[in-house]
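Novice: output the structure for:
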Amino acid sequence: MQPLTMVLGQGLLTSSGELHRRQRRLMQPLFHHQRIFEYGETFAAIADARAARWRNGQRLDIHDEMIEMTLAMVTKTLFDVDVDADTDSDIVAVIRAAISENTVAARKALHTGFELLERLPLPSARRRRETRQALDRVVYDLIERRRREGAEGRDLLSLLLSARDADSGDGMDDSQVRDETLTIMLAGHETTANALTWTFHLLGQHPEVAEALHAELDGVLAGRRPTVADLPRLPFTDAVLSESMRLYPPVWAMSRYLVEDRVVGGYPLPAGSTLLLSQWVVHRDEKWWPEPERFDPARWLGDRVDPDRPRYAYFPFGGGPHQCIGNSFARTEGVLALATISRHWTFEPVPGLKIAPEPLVTLRPRDGLPMTIRRHG
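Specialist: Modelled structure (predicted):
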């Protein structure tokens, strides 16, 4: 993760030690369930608006659609910026350009020598630097504006500026707010977009599961837009997303650096070792997941749930002190978007087109995900 500091600075994703612990304490209240409840209407409204642009029988790249949709969700909840509003068009243009250029950089950051190449006067490196600088100017301008207004808004940026350490009473300086803001924006929208993309891919491959999903949505929602209050009554919808993230975890592998000697699985490992933990592999362990390659959302329901399955047989959001702080935010966003879209639409695969995952920092379809959409009901 360390090369990502070039883009994200020292946000929660890339920091460690005392800095990470302090930031975690400061930011945890931002993701309290009541806060997330307040954002639910925004998630569903944006998903509804996105799907309203589609036409029956149209072929779309679903991954592009999900990227645009989750970008709209994160800019609205983070900055209170509307991607479709003329008044916010300049800000949105800067955000789009920075994400486009630096998402590529985040993937290439894993390659040996990337940091050196970024310092060379190459056109691609120069574009990335320029878009990052433009994004920084926008973010610092928004920070200054929120501070001037007293940070009284309900957007996440205002809440970041208002956060105070319970012991010292200190808040974050502008640089740290910038790092956490970019971490939420750049990391948050990509992972949720990937999760939804693979979910629609799997539903297209398994029409019997899609039929069961529509039956639940028709019975509970009767065509109306879902709310957070509906989530407990949509267990199969939630299970569809869980099973999709089992087979196609948005982050397919992660690492942990040992700061002391430890014995792991009977093997003595010295301090300084790096452990690679792969969700892709663990989520396919036959010991805990019968028929592991099968897309079977019902395995998450009722007596199909294995009570002996260990906690980390499934960890799409990581675990421990560095578990994704926005996991409840992302799950709520994902289930509401899935329910909102699926109540009116079904997705058909393009015949003969092979979809392959691209395992870089996140797991996305290598060449996008073209699908034909059909109106449901």
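
Novice: make it CA atoms for all contacts and neighbour counts henceforth
Specialist: Will do.

Novice: where along the stretch 1-150 of the chain do the helices fall?
Specialist: Under the criterion DSSP state H, counting those that start in this stretch, the stretch 1-150 of the chain contains helices at 5-8, 17-27, 33-51, 62-79, 89-108, 114-118, 123-148.

Novice: turn those into CSV, including distance to Thr332.
Specialist: Compiled in CSV, the helices of the stretch 1-150 of the chain are given as follows (distance: least, CA to CA, whole Å):
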stretch, distance to Thr332
helix 5-8, 24
helix 17-27, 18
helix 33-51, 7
helix 62-79, 12
helix 89-108, 23
helix 114-118, 35
helix 123-148, 26
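
Novice: relative to Ile341, how far out is Ala51?
Specialist: Distance, Ala51 to Ile341, using CA to CA, to the nearest Å: 6 Å.

Novice: which one of the two has more residues nearby?
Specialist: In this view Ala51 and Ile341 are compared by other CA atoms under 10 Å, and Ile341 has more residues nearby, 20 against 16.

Novice: quick one, the strand or helix carrying that one and helix 33-51 angle?
Specialist: Per DSSP states H and E, Ile341 falls inside helix 327-342. Here the directions of helix 327-342 and helix 33-51 differ by 30 degrees (axes from the mean of the first three to the mean of the last three CA atoms, to 10 degrees).

Novice: what is helix 327-342 packed up against?
Specialist: For helix 327-342, the packing partners by 3 or more CA pairs under 8 Å, 6 or more residues apart in numbering; DSSP states H and E come out as helix 33-51, helix 188-205, helix 207-221, helix 235-247.

Novice: this one as well, want them side by side:
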Amino acid sequence: MNAPQLASATPTTNGCPVSATSSAVEPNRDSAGQPGPLPPNPTVRQVREASSAQGRWASLKTDPLWLTRSPLPLLSASMRGLGAPTLSPPGPRGLPLVGCTRAMRREPFEFFRRCTAEYGDIYRVPVPAGNLVVVNHPDYASHVMDDATGRYSMIGPFGIVPSLVGAAIPMLEGGKFRQRRRMLMPMFGRRHLARVADVIADEFVTRIDRWSAWAGTGQVVDLQHEIAQVTLPAFLRAMFSSSITEQEIRNTDVDLRTFMSLMAAPTLMSPRPKLLPWPGRTTAIKSMRRLWMLTRRLIRDRRTHPLDTPDLLSLLLDARYDDGSPLSERDLSMELMILMAGGYETVVASLSWTLALLLAHPQHLEKLYAEVDALDGAMPTPDDQPRLAFARACFDEGQRLQGHPLNPRFAMDDDVIGGYLIPRYSIVGPSLYSIHRDPRWWPDPEMYDPTRFTDESAVRARPRLAFMPFGSGPHHCIGTGMAYMNAQFLLALIFQRYRLSLLPGWTPEHHFNFSVTLKGGLPITLARV
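Specialist: As a prediction, this is how the structure comes out:
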């Protein structure tokens, strides 16, 4: 793969200036700064041979504490003769034993962005138990995300985990993954979404209309929380033909967030899940038990009372792999948990960011009002989605600035990216927060400007993966179409009924909990139209 052109700024490595293009075009330099034996686009074999020639422990010459900064992966690479520092991506050194864990945990979003500014389009971050490589050019991101050969995996060396706790589609690879995705696709295609659109919109209308109790009162409302109370029951009705009580909705919202915090814990970038009991605290154990019991009840009730018109739950119960075997009970429960978390939480987080940014820009808000008013108060349908093009653009721009600190994969074999060796089992992926703010693709990147997505020439000029809120490649989010439908419907229904105002002086802050929500919620006041 040819190395992409890097930013024009000159980064520094450990305080020393480095050519912005050298990190991607000329990585093959020895400790004296002389060109090494590698060609411009080396193969894995060539990099291995060059690394072996430079010495198994070559990195110790430039950094005597090298092995302490990321001990397990570095020791493994060195024992295989892959320890030469000039063949690894540049990056921060970090602290002995803990690497960059503290800085990454304290502020993961800006940490990766600072590293991108200093080290370029590919860099290595030392962490205790893994070799973390971050790629920040769309071509490099495609190399990892779009791989269909199994060279990069979402579950990596932890394939035993799904067999213990249950496997959902993000936890599968290879043939099982393709078969499971094929099972689910019909329920997320346009035809089925058109069938359930009325159910979704009806649930949205019923719950959004309840907000009128706050309209005109001056009461501050956390709209992020309220959107969750709207989208979760709508998803359950549309996909599982099931309803749960108001208390169960509140509990399930807490439990799914706890579930996501458990999934985020291995990244070392999220708050630690609450495991120990404490007065007034819902522990992770309690949440997972409630969530497991809810999914088991949904499955049991459907088996007892099958439907004439299949929904997603019926499809999963009837689905068979190519060998004729059904999904196990653990797989069914885990798939339901993942679907519920992904089916409503992504919309809650992204729409909250959209509203937080949109409400601060009256010129874009007025344009959205005009588009929504063109519906003449009618409940939106899938046929209206093309007419809500600016609503979609507002949502996309919200997703761009929402970002995500890292979208990781495991390298399942040694690889080369940008001329650098990526050892087996390295954690590799793009920082969406950094790519979505890269001035090469996004002029004035901090500005909220939905017209970036309505200007066709600007859209065509950007690389495909300069914007990837739903991922890319084999694991591209299966619910993308549903997310856009929900977002456009919600924006239309909310602004048909209310005018929203942010609290004076309030600004949004990122909170990473597997998804990226607003820290402290979205405080607003409402008025009737």
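
Novice: how close does the helix holding Ile341 of structure 1 sit to structure 2?
Specialist: For helix 327-342 of structure 1, the mean deviation from structure 2 after alignment is 1.4 Å (mean CA distance after the TM-score superposition for structure 1).

Novice: including distance to Pro357 of structure 1, could the helices and strands packed on helix 327-342 of structure 1 go into JSON lines?
Specialist: Output for those, formatted as JSON lines (distance: least, CA to CA, whole Å):
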{"stretch": "helix 33-51", "distance to Pro357 of structure 1": "24"}
{"stretch": "helix 188-205", "distance to Pro357 of structure 1": "9"}
{"stretch": "helix 207-221", "distance to Pro357 of structure 1": "21"}
{"stretch": "helix 235-247", "distance to Pro357 of structure 1": "11"}
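
Novice: so for His111 of structure 1, which of these sits nearest?
Specialist: Closest to His111 of structure 1 of those is helix 188-205 (CA to CA; 19.9 Å).

Novice: just the buried residues of that closest one, please?
Specialist: 188-204 (16 or more other CA atoms under 10 Å).

Novice: again, but for stretch 305-313 of structure 1
Specialist: Neighbour counts using 16+ other CA under 10 Å place Ala313 of stretch 305-313 of structure 1 among the buried residues.

Novice: could you tell me where that stretch falls in structure 2?
Specialist: Using TM-score structural alignment, the residues of structure 2 aligned to stretch 305-313 of structure 1 are 458-466.

Novice: what residues does that stretch touch?
Specialist: The contact list for stretch 458-466 of structure 2 (CA atoms under 8 Å, 6 or more residues apart in numbering) reads 137-139, 141-142, 435-436, 441, 452-453, 472.

Novice: before we move on, what about stretch 181-196 of structure 1?
Specialist: Here stretch 181-196 of structure 1 has contacts from 8, 11-13, 63, 66-67, 69-71, 73-75, 78, 99, 103, 157, 241, 244-245, 248-251, 326, 330, 333-334, 338, 362-364, using CA under 8 Å, 6+ apart.

Novice: swap in stretch 318-331 of structure 2?
Specialist: Taking contacts as CA under 8 Å, 6+ apart, the residues outside stretch 318-331 of structure 2 that touch it are 165-168, 176, 179-180, 183, 316-317.

Novice: apply 10 Å and report the result again.
Specialist: With contact meaning CA atoms under 10 Å, 6 or more residues apart in numbering, stretch 318-331 of structure 2 is reached by 162-169, 175-176, 178-180, 182-184, 292, 296, 299, 310, 312-313, 316-317, 332-335, 337.

Novice: give me the buried subset of those residues.
Specialist: By neighbour count, with 16+ other CA under 10 Å, the contacts of stretch 318-331 of structure 2 hold 162, 166-169, 179-180, 183-184, 292, 296, 299, 312-313, 316-317, 332-335, 337 as buried.

Novice: matching residues in structure 2 for stretch 21-34 of structure 1?
Specialist: Mapped onto structure 2 using TM-score structural alignment, stretch 21-34 of structure 1 covers residues 178-191.

Novice: corresponding residue for Leu159 of structure 1 in structure 2?
Specialist: Counting by TM-score structural alignment, Leu159 of structure 1 lines up with Leu315 in structure 2.
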